[in-house]
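In: Predicted structure and sequence below. I'll ask about it afterward.
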Amino acid sequence: MKIFRLILFIAHLVLLFLLIGVLLNAYVPPKIFPWFNLLSLGFPVLIIGYILLTFFWIFSWKKRAFAFMFLGLFFLNPVKRWVNYSVDKKETANLKVITFNMMGGKLGYDKIKEYIDQQNPDLVFLQENSYHNFQFKNLSGDNNLPVIAFYSKYKIRNRKNLFENLNDEDVTAQCEVVDLEIKGKIYRVINAHLGSFGFVKSTVKLNGESKEDEQKVKDIVKKLIPTFKMHQEQVAIIRKSIDESPYPVILAGDFNSVPNSYEYYHLGKGLNDAFFEVGKGSGTSFHDYKYPLRIDFIFTSPSIKPVTYKVDRSVKLSDHFPVISTFKLD
């Protein structure tokens, strides 16, 4: 029994150090050490293992349980970025936002249009739009980029392709900055689609054949690491636009990265994550794999107060669920 507990104790310490590695994404960029960003993908598994072992020590009446419980408090906010239970806000919302990766409209452009019209949003951020021009009710927008599109009820004062001079070969990376006039005040909205990893389900599904599965894992890592490094460049460009903005910012889109990743920490710096503030339940927005992946986000400047946040799992119009959030503007 002592040997068994020793093995569990060592395993618990390993999980602790791996979880600390996830937190280091706030400080260590992928071009220096990409493996911390890789750990962010495994955060749900790591934290579940950590919690189960902590309960084991509690039920075993071991003093070390208190140490692991205390250290576990450092991961409370990282957990809330995946699964959250917020109290209802009393503010009355006056802005409704939808961000949605359409998967190229493969499940039907008409259904997507009907859904968005029913929601009656004020702002719509679309990704993987494939140059499709929608004619939404009460919304207008010019679709001049192949991957992203933005529609609004409000007057567009200025718009710019932020990745126009991006020096990489990833054509899936797109970002547009739009300055909007809303009720006499200017806001800067940023619609982002960070570079895709290019996975399809067959490339990540393990089938129990050791050699074949091992090769699949190697191939996955070979795609992940270079994409993390390209994301670092994309994040820097978006971050500069946020930092230099004279207006309050709404940043939304498909980041192709998860909470507690380098991308999450650096894009969200100084902004509020709407899910973290008002979300309830799981934030998982990509549902094509049987694994919790929250990769669609809405961030706002502190002056833009989140009121509600919803991942709409009632519809399957893509391999992503639509993300809908409401806000109170001053």
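Out: Yep, that arrived. Keep in mind it's a predicted model, so treat the numbers as computed, not measured.
In: Could you use CA atoms for every contact and neighbour count after this?
Out: Noted.
In: In the stretch 151-300 of the chain, mark out all the helices, start to finish.
Out: 201-204, 210-243, 262-267, 274-278 (DSSP state H, counting those that start in this stretch).
In: The first one - contacts with which helices or strands?
Out: Read that as helix 201-204. Secondary-structure packing of helix 201-204 (3 or more Cα pairs under 8 Å, 6 or more residues apart in numbering; DSSP states H and E): helix 210-243.
In: If we go by neighbour counts, what in the helix it packs on is buried?
Out: For helix 210-243, a neighbour-count test (16 or more other Cα atoms under 10 Å) marks 213, 216, 220, 224-225, 227-235, 238-239, 241-242 as buried.
In: now swap in stretch 128-135 and tell me
Out: Counting neighbours by 16+ other Cα under 10 Å, stretch 128-135 gives 128-130, 132, 134 as buried.
In: One more to weigh against that first structure:
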Amino acid sequence: MKKLSIINKIIYFINIVVAILLFASYLLPFISPEKLPILAIASLLVPFLIFANIVFAIYWLLSFKRQFLVSSSILILGWLTLTPIYKLFEKKTLSNNSLSVMSYNVRLFNQYEWINDTEIPTKINMLIQESSPDILVFQDYYSLVNQDFKFNFKYVNTKTASNKNGLAIYSKYPIINSGSLDLKHTSNNIIYADILRGKDTIRVYNLHLQSLKLKTDKENFGQENSEKLVSILEDGFKKQVNQTTVFLDHEKKWKGKKIIAGDFNNTSFSWVYNQISKDKKDAFIEAGKGFGKTFNYWFPLRIDFILTDNTAEIHQFSSFNQKYSDHFPIMTTINW
């Protein structure tokens, strides 16, 4: 420390603060936002903290300074304990009996023209026809858009008869049972469908957890002051806790094969993800490559997931890059 220049001493001080914050964030998946909602906000910052520590480690390494050990050791610890933010190797295996599943938040098929392109519904339809998943789950579905996705079976749920926004599950296989968890005090929801495939009945959950209402293209995420932004985030995280509890209470009653997919509106470093993904396989972690980015933001955020029970085998995982929504679709192939 004594041999460092004044500028490097300042950089090192900032480095230590960022390293401590990253280390503290490793505890976030185990702390309910209901108890300390302010801490849950930090879970959104974990990817930023990881990259900041990578930059510091590289800086010190190129300077031939032993200070690189601070961030390096924290990053190694995170690599061993956290879900990976980046996958180096993908898995691609073939199976004659695999089931393909796609999850897509379509943002109402651009109903309110967020994207200056009137052909968005058609382009989404073409993407789905080309991908040809066996099961397709939509979040932010809009039932008034006339779409023919060429599936024999579907379950569409909207919050009310007059509100045409909701969730949908499409399937090439018969849907023999379906339902809604009817989340309270929110426009978000969770639905499920039991799909008969051969002799197997597979329960498919479609989750759209509480939106944090962040306008990523606006200054301060669309809020006039930081205090209001924090308040909105805290309220959103508390609702996610309640919704996660409702889901887990419902899910534990199903003992068969299952797929959990959807928009969690939170990252893999959160309490919400940690609770829902327990004793399950994450398709991206099992077979994905790269960042697995699912949200159209300059930073690689993964907030959409496809999970399965532990008896499943994940053969492939893909995240698309078509900007037809504020989310990117994800797709996986599964076998049991």
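Out: Received, thanks. Given the structure is predicted, the values throughout are model-derived calculations rather than measurements.
In: what's the TM-score for these two chains?
Out: Superposed pair, TM-score by TM-score structural alignment, normalised by the length of the first structure: 0.87. Supporting alignment: 317 aligned residues with a Cα RMSD of 2.4 Å.
In: need the helices of the stretch 151-300 of the first structure in a markdown table with distance to residue 150 of the first structure, can you?
Out: Below are these laid out as a markdown table (distance: least, Cα to Cα, whole Å):
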| stretch | distance to residue 150 of the first structure |
| --- | --- |
| helix 201-204 | 28 |
| helix 210-243 | 16 |
| helix 262-267 | 19 |
| helix 274-278 | 19 |
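In: Which residue in the second structure aligns with residue 246 of the first structure?
Out: Counting by TM-score structural alignment, residue 246 of the first structure lines up with residue 255 in the second structure.
In: Residue 308 of the second structure -> the first structure?
Out: That one, residue 308 of the second structure, aligns with residue 300 by TM-score structural alignment.
In: For the counterpart of residue 21 of the first structure in the second structure, pull up the helix or strand it's in.
Out: Aligned by TM-score structural alignment, residue 21 of the first structure pairs with residue 24 of the second structure. Here residue 24 of the second structure sits within helix 6-25, counting by DSSP states H and E.
In: Would you mind listing the buried residues in that helix?
Out: In helix 6-25 of the second structure, counting by 16+ other Cα under 10 Å, buried: 12, 15-16, 18-19, 21-23, 25.
In: count of neighbours near the nearest residue to the match of residue 308 of the second structure once chain neighbours are set aside?
Out: Residue nearest to residue 300 of the first structure in three dimensions, not counting chain neighbours: residue 250, with 4.5 Å by Cα to Cα, 6 or more residues apart in numbering. Burial of residue 250 of the first structure is recorded as 21 neighbouring residues (other Cα atoms under 10 Å).
In: before we move on, the earlier item: verify the stated contact: the match of residue 308 of the second structure with residue 277.
Out: No - the pair residue 300 of the first structure / residue 277 is not scored as a contact, 10.7 Å apart, by Cα atoms under 8 Å.
In: Nearest the geometric middle of the second structure, what residue?
Out: For the second structure, the residue nearest the mean C-alpha position is residue 303 (2.0 Å; Cα atoms, centre = their mean).
In: OK, contacts around it?
Out: Residue 303 of the second structure makes contact with 263-268, 294-295 under the criterion Cα atoms under 8 Å, 6 or more residues apart in numbering.
In: Export those residues as CSV, with columns for neighbour count and distance to residue 185 of the second structure.
Out: Formatted as CSV, those follow (neighbours: other Cα atoms under 10 Å; distance: Cα to Cα, whole Å):
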residue, neighbour count, distance to residue 185 of the second structure
263, 26, 18
264, 22, 17
265, 22, 17
266, 24, 19
267, 22, 23
268, 25, 25
294, 23, 26
295, 22, 25
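In: Could you pull up the contacting residues of the residue nearest to residue 300 of the first structure?
Out: Residues in contact with residue 250 of the first structure (Cα under 8 Å, 6+ apart) are 187-190, 298-301.
In: Okay, strands next: where are they in the first structure?
Out: 83-85, 95-101, 123-127, 148-152, 155-161, 174-182, 185-193, 249-254, 272-273, 280-282, 296-300, 305-311, 323-328 (DSSP state E).
In: gap between residue 124 of the second structure and residue 135 of the second structure?
Out: Using Cα to Cα, to the nearest Å, residue 124 of the second structure is found at 15 Å from residue 135 of the second structure.
In: What of residue 211 of the second structure?
Out: For residue 211 of the second structure relative to residue 135 of the second structure (Cα to Cα), the value is 24 Å.
In: Who has more neighbours out of those two?
Out: Using other Cα under 10 Å, the more surrounded residue of residue 211 of the second structure and residue 135 is residue 135, with 21 against 18.
In: how about that one, what's its partner in the first structure?
Out: The equivalent of residue 135 of the second structure in the first structure is residue 123 (alignment by TM-score structural alignment).
In: From residue 20 of the second structure, how far out is the aligned partner of residue 74 of the first structure in the second structure?
Out: For residue 74 of the first structure, the aligned residue in the second structure is residue 77 (criterion: TM-score structural alignment). Separation of residue 77 of the second structure from residue 20 of the second structure (Cα to Cα): 12 Å.
In: Need the overlap of contacts for the two.
Out: Contact criterion Cα under 8 Å, 6+ apart; residues shared by residue 77 of the second structure and residue 20: none found.
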